[in-house]
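Chemist: okay, here's the prediction I keep looking at, along with the sequence it came from:
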Amino acid sequence: MSKQPIQHFKHARFLAWVTLLCASSVVAQTANYGAINVAPGFEPSSAIATGSTAGSYSLFSIANRDRDNNFCIGYSTSATPDHVLTLQKDFPHLKLELRSGRTSTTLVVKGPNGVIRCGIGSIDDKNWKAGEYQIWVGSKDEGVRGNYTLLIRE
């Protein structure tokens, strides 16, 4: 029996694995309004993002409860995260705050190892691990449209 077919099979499996990893990386970094990349001691002005929500996609379908067993509520524009936050190192504390005028806004944040955080208007929490966080911004009530500014602070 020749070793050549086995070698081709191994190479094909390797190429399939590399292709999958590359595709996953691109999908994970896709966001409706872009990415934010921070390290401890970041300038507050470097961690501001803006966007809008149309209030039609249920955030409950992304995550029904967070790590503290709180319900995740609100309606976002789509299943695609609005922002991707990359933390270069662990943070002992972070606050994500939405400013949206009269629109009542909500947040769902999905982090490394599937850790979920949810909040109405803001999330102020401890023990943020280095890695990538997908952020969805929603309106509290379905069908409500509004613009927002997302501020991230240590």
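Modeler: Here it is on my side, so go on.

Chemist: going forward, measure contacts and count neighbours with C-alpha atoms only.
Modeler: Noted.

Chemist: OK, contacts around the residue most central in space within the chain?
Modeler: For the chain, the residue nearest the mean C-alpha position is residue 134 (0.7 Å; C-alpha atoms, centre = their mean). Contacts here follow C-alpha atoms under 8 Å, 6 or more residues apart in numbering; on that basis residue 134 touches 81-85, 109-111.

Chemist: put this next to the previous one:
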Amino acid sequence: MLQFLSKSYRSLALAAFVLLGSLPALAQTALFDNLVLPAELPNEAPSAEGFTAGFYSLANIVSRDSDGNFCLGFADSTPDHILVLEQDLAELTLQVDSGGQATTLLVQGPDDNTIRCASGTRRQPDAVLQDTDWLAGSYRVWVGAFEQGNRYDYVLTARP
């Protein structure tokens, strides 16, 4: 079929094919439960459970976030959770509790251009992401393991 298209249209068709092939990493579904922060903030911080076990390098989404932090770790290409903010938030903290395993976070904002990443440290192996200026909308959240294929059960908590 491509032989009937002009060279420029073949290039465009090939580019579209390549782009569509990368879409699973940007899917709007998630492997585990969503986290929803309603307009009327709850007394208790919402949380969701899941587990790490991926072989997909989060650096394939982006190597550095909007602040220049490295996006490390391995997860599934499909996001683990969808974080829904029903209002703009001045501050938000996402915290992984895996019992002290080396975890990472990658959060892709509603505009797809806003990326936030965090990884644990030697003193605090579980990833904690604290940031400001969160716009209302849906965010894709990946919880990764620092090493490829490691499976850790975790609880992800969102605290405004």
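Modeler: Received the coordinates, thanks. Predicted, not measured: the structure shown is a model, and the values here were computed from it.

Chemist: re earlier: what do we get in the second structure for the residue nearest to the centre of the first structure?
Modeler: Residue 134 of the first structure maps onto residue 140 in the second structure when the alignment is built from TM-score structural alignment.

Chemist: equivalent analysis for residue 90 of the first structure, please.
Modeler: Looks like residue 90 of the first structure aligns to residue 88 there (TM-score structural alignment).

Chemist: look up how far residue 37 of the second structure lies from that match.
Modeler: 10 Å (C-alpha to C-alpha, to the nearest Å).

Chemist: could you do residue 149 of the second structure as well?
Modeler: 30 Å.

Chemist: ok, residue 73 of the second structure next?
Modeler: 26 Å.

Chemist: now the residue nearest to the centre of the first structure. Nearest residue, chain neighbours left out?
Modeler: Excluding its sequence neighbours, the residue lying closest to residue 134 of the first structure (C-alpha to C-alpha, 6 or more residues apart in numbering) is residue 84, at 4.7 Å.

Chemist: what comes into contact with whatever helix or strand that neighbour lives in?
Modeler: In this structure, residue 84 of the first structure sits in strand 83-87 according to DSSP states H and E. The contact list for strand 83-87 of the first structure, computed with C-alpha under 8 Å, 6+ apart, reads 29-39, 129-136.

Chemist: and after that strand, which helix or strand comes next?
Modeler: strand 91-99.

Chemist: what about that next one, how far off from the second structure?
Modeler: Strand 91-99 of the first structure differs from its equivalent in the second structure by a mean of 0.3 Å after superposition (mean C-alpha distance after the TM-score superposition for the first structure).

Chemist: got the buried residues for that strand?
Modeler: For strand 91-99 of the first structure, a neighbour-count test (16 or more other C-alpha atoms under 10 Å) marks 91, 96-99 as buried.

Chemist: and the contacts of that strand?
Modeler: Contacts of strand 91-99 of the first structure (C-alpha under 8 Å, 6+ apart): 40, 105, 121-130, 148-154.

Chemist: again, only using 10 Å
Modeler: Residues outside strand 91-99 of the first structure that contact it (C-alpha atoms under 10 Å, 6 or more residues apart in numbering): 39-41, 47-50, 104-107, 109, 119-130, 135, 137, 147-154.

Chemist: now swap in stretch 69-76 of the second structure and tell me
Modeler: The contact list for stretch 69-76 of the second structure (C-alpha under 10 Å, 6+ apart) reads 24-25, 30-31, 51-65, 102-107, 115-119, 142-151.

Chemist: brilliant, that's me finished.
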